[in-house]
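Participant: following is a predicted model, sequence given first.
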Amino acid sequence: MSHYTVCHYEKCYGPPVSYSTHIERKKADGTEHVPYNIKRRDLTRHNKEFIKEAREIGRSAAIEKRLDAVRHQKDADGNEYERKIRKGQICCIEIRMSASVEGMAEIIEQGRLMEWCRESIKWAQKEHGKENIVSAVLHMDEETPHLHVSLVPVVSGESKKQRTTKKRAAKDKEKAEKNGEEVPKKKRRYKKKATVETLRLCADDVMTQWDLKRRQTEYAVAMAPFGLERGEEGSPAKHKDLAQYYKEQYELQRGRLDELLKELAGQEDLVKEKNREILKKDSQIREQEKELNETR
């Protein structure tokens, strides 16, 4: 039977602390947080943070520290300048790494779980840059062991919008020259001071459809030594959100419970009928005993 890899990318909306509560199993005030989907609370103590800095200062602080590299930069002359992060901008991407239930069970049985974790984190660091992987937490207390790898999408170079604008301008110029028309003038912009390497925050550059598809294949190749392989390419199967999955499980169990209650209700009516028959027979026996005593 084939064991498939799981490598799911998801944008984190809102402040980092909202996701950290679930991942670190503790609230902002340090008190314990117990999610509704925990299957084995006794295994929570086996959850593990693999990134040293996140272990020392916490996941949320580690994300903020990496964001400071975007906020405070230097130009070519060595002068510092600040770059604002837009309100509501995606500051973190969660990479959920795991395998099919049977595949993870086999890895644990072989005693290779920690090796699998290290290799998965190593792949993520190589793919996105070691400095951008700020946290990697193993969860053992849910249905299937899995890693929550936190990626801060810091990139450099031209944005997708800039590349698209340049391509469009080049096409317009080529078309104008071909038709003998005047080349449209570029809108005047103020010249900016060149920087050594401008860093910016852009989740869309990280999560292009082509890149996501490529990573599924490359991650599966990296996990091949563990007996794992890529899922069927082009499969209509879609990733299901945890909340949706547990909602469906609840509705399924509710349906089964309703059927059981109906069955028990039917049995209750049957028991009542049997009790009436027994009482009727008991009454008949008492009358017969009374008649027998009178004849004596």
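Facilitator: Perfect, I can see it now.

Participant: drop to CA atoms for contacts and neighbour counts, all remaining ones
Facilitator: Will do.

Participant: centre of the chain to the host helix or strand of D269, how far?
Facilitator: Assigned by DSSP states H and E, D269 belongs to helix 242-295. With CA atoms, centre = their mean, to the nearest Å as the basis, helix 242-295 stands 47 Å off its chain's centre.

Participant: and the gap between A237 and A220?
Facilitator: Applying CA to CA, to the nearest Å, the value for A237 to A220 is 17 Å.

Participant: higher neighbour count, these two?
Facilitator: A220 (20 against 9; other CA atoms under 10 Å).

Participant: can you give me the buried ones in the strand or helix carrying the more buried one?
Facilitator: Assigned by DSSP H and E, A220 belongs to helix 209-222. By neighbour count with 16 or more other CA atoms under 10 Å, helix 209-222 contains the buried residues R215, Q216, T217, Y219, A220.

Participant: the structure to be compared is supplied as follows:
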Amino acid sequence: MAKGDRFVVLTMDKQTGNAGGLSAHIDREVYDANLDRMVTFRPKSVRDDSRTALNRECIEGAKKAGRTQAIWNRLKEEGFSRESSGKKKIVTKGEKKTRKIKDDAVIALCFICSSDEETMKQFEKEGRLDDWIDSTLGWFKQEFGDKNVVSAVLHMDETTPHLHVTVVPITYEEPKPRKEKPKFDERGKPLRKYETDENGNIILDESGRAIVKKRTYKKQEVTARLSAKDICNPVAMERWQTGYAKAMAPFGLRRGIAGSKQKRVPPAEWNLQQVNGQLMAVEKEIEEKKAEITKMAQASWYDKIFNSGLSPTVRKVLEDKEKEHKEELRQATTAVDEDGRPYIWTSGSKKDQDVTWEELAKFREKEKKKAEIQAKADKEAALAKAKADKETAVAKAKADAKAELDAEIAEKNKLYGNIKSLNEKLSKSEESNKLLLDNLKGIREFMFETCGQKFREVVQMILDQWKAGIKHFAKEMKDIFLQAMSFENTTECRKSYVSNAFWYATLLVKTVTDWKGDNATINSLQDDANRIADGTWESYHQKRDQLFDDAVNALVEMGNCQNQRHLNQNQANIIEAFLAFDGSDRTQLCEEIWNVASPKVDYYWRDGTFDALEELRTKELYNRKYGNGRSI
């Protein structure tokens, strides 16, 4: 993303089941079974605990009930049940029949709304964060309906402030009319209704037969549907990105690149993680229940031995207590939901019997394995397709490049052979060296004629910088390098191109008799060119420029302070940071700092400031002790 670009971020995940982990992350709370209450939860994504207090829920209904309960409250309004589905359905005693939600049904759409870190923190600083939240919720309510937007949680303690918006995917449809059920007489024959006049007499047709009355139809009410498929489709999601970006336009945010191929974590893998977490919690709870059952069973056996031979009255009391104990034991082994209501089997050999914690764990383990198998199959299919596509593309690219590379290698080998032969002849004598030098110049011209125009420009640019003693390339020179290397697709190829260009430049210098280049300058230039090749040039020079500016400011600060005659430790560290990062000659770097800083220092203090910089350059500064810049 280029500097200055400010894009909207709108991502969406589908939520099935309870999704306790997602709610714990968003609400920063999780239920502790031992304490029987909600406790504070700290996700790994939190970066600043001091800002956790700034997190808040922006929907009134979810502030009291919590995000998860707000989802189910909305579903219950439309007559949906949170019961499971499958071959063996587990339902709760005492509940009336409602429309059941499948285990894999999407009950909520979880959106994350944000922008880049700098933009969001600027909104907070300028006091525009609440306006941004209001505009965001206004768009969601207009798009999905006011009732369906059940939660909006603002997170301020992570790297980038963002808003979690939860939408229940409920739509409405007009049902088809239903025929009225026919009525039957005592013999089981259907009763037929005939058309009558205002006096109740049956109306006959032209042939004298009674006219049968047409059946009527009952019209059902409009019904709600929980269907994420109706809402989430490629066309709708593209419309969301565009519509949300328009709503955020007053804040200076715009839409990203349409049709981007970037992928996120598949929902199947995310769901698998949630199932694993739930299974671990159930297994832990089962172990606790088993320990409790063993303890109760041991206590019951002890009572039987201790109270043997007692009177009938006492024995009756003990038997009643034993019955109570068994009932407690049954209740301890019976699985219950979060409201304390027991689960029962509705089909199979255990129909109408209570479900134990162990049976509930096996049931959920079976569902978990199904999810794992499906997730693995989806992942393997995606990997196989990606691998096949990649192999096809790589094979084609290799075949296309091989022919060009073979021709280029053959031509370069021919030139390298000629150059090697000439170098061997140059070492024999001065007279032959002069002759060979003339030949080398001719070959140089020939090589430049055979090389491309852009390559010649790059080599000439290297020579100009070398002769001028400049150890870095300017931005416009970097652009020339990138244009010349545009046909190279990999970093290694671009570095090879740089190596060839510097090799030619070094060779050309050998044909110049009136000037000899120094190795330090050419090595520094080649390092800078390699940064262009691997894409680190911008970040390197930005950091170097920042360190250089800090060094200049530190020297100016010392120079304009009347109480300082030497650099203090902090100022010296700032300048040393720049010298260490650049790594070039200290004298030249200090001269560069002084050339920029001297005009900013008051005229009367320039000599003293220059002397202080010389102390640092010669490292004499570190042989003395200073306090706030004054000699001790």
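Facilitator: That came through fine. Predicted model only: the values in this text are computed from it and were never measured.

Participant: tm score of chain vs chain?
Facilitator: TM-score of the superposed chains, computed with TM-score structural alignment, normalised by the length of the first structure, equals 0.64; 207 aligned residues with a CA RMSD of 2.7 Å.

Participant: ok, back up a step: equivalent range in the second structure for the helix holding A220 of the first structure?
Facilitator: Residues 234-247 of the second structure are matched to helix 209-222 of the first structure when aligned by TM-score structural alignment.

Participant: how far apart are the matching stretch and its match in the first structure?
Facilitator: In this overlay with the first structure, the average offset of stretch 234-247 of the second structure from its partner residues is 0.4 Å by mean CA distance after the TM-score superposition for the first structure.

Participant: any idea how far that stretch is from the middle of the chain?
Facilitator: 20 Å.

Participant: tally up the residues packed near K74 of the first structure, please.
Facilitator: What K74 of the first structure shows, counting by other CA under 10 Å, is a neighbour count of 16.

Participant: let me fix that: A297 of the second structure
Facilitator: Neighbours around A297 of the second structure, by other CA under 10 Å: 14.

Participant: N47 of the first structure contacts M140, correct?
Facilitator: Yes. N47 of the first structure is within contact range of M140, at 5.6 Å (criterion: CA atoms under 8 Å).

Participant: more neighbours: which of the two?
Facilitator: Per other CA under 10 Å, whichever of N47 of the first structure and M140 has more neighbours is M140, with 21 against 18.

Participant: ok so, going back, which of the buried residues of helix 209-222 of the first structure lies closest to L67 of the first structure?
Facilitator: Nearest to L67 of the first structure among the buried residues of helix 209-222 of the first structure, counting by CA to CA, is R215 at 24.3 Å.

Participant: just to be sure, A136 of the first structure is in a strand?
Facilitator: Yes. Per DSSP: H, G, I helix; E, B strand; the rest coil, A136 of the first structure lies within a strand segment.

Participant: counterpart of it in the second structure?
Facilitator: Looks like A136 of the first structure aligns to A152 there (TM-score structural alignment).

Participant: is it true that that match touches G61?
Facilitator: No. When contacts are counted by CA under 8 Å, A152 of the second structure is not listed as touching G61 (10.3 Å).

Participant: circling back to that earlier point, nearest residue to the match of A136 of the first structure other than its sequence neighbours?
Facilitator: Nearest in space to A152 of the second structure, with sequence neighbours left out and distances taken as CA to CA, 6 or more residues apart in numbering, is V165 at 4.3 Å.

Participant: looking for the alignment partner of the one you found in the first structure.
Facilitator: Alignment note: V165 of the second structure maps to V149 in the first structure; criterion TM-score structural alignment.

Participant: in three-state terms, label V30 of the second structure for me.
Facilitator: V30 of the second structure is classified as strand under three-state DSSP.

Participant: equivalent analysis for K14 of the second structure, please.
Facilitator: Strictly by three-state DSSP, K14 of the second structure counts as strand.

Participant: okay, buried residues for stretch 491-505 of the second structure please.
Facilitator: R494, K495, Y497, V498, A501, F502, Y504, A505.

Participant: can I get those in CSV including secondary structure and distance to F7 of the second structure?
Facilitator: Below are those laid out as CSV (DSSP: H, G, I helix; E, B strand; the rest coil; distance: CA to CA, whole Å):
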residue, secondary structure, distance to F7 of the second structure
R494, helix, 32
K495, helix, 34
Y497, helix, 36
V498, helix, 36
A501, helix, 40
F502, helix, 41
Y504, helix, 45
A505, helix, 44
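
Participant: quick one: which two of the residues you listed are the most distant?
Facilitator: Largest pairwise distance in those, by CA to CA, is 16.7 Å, between R494 and A505.
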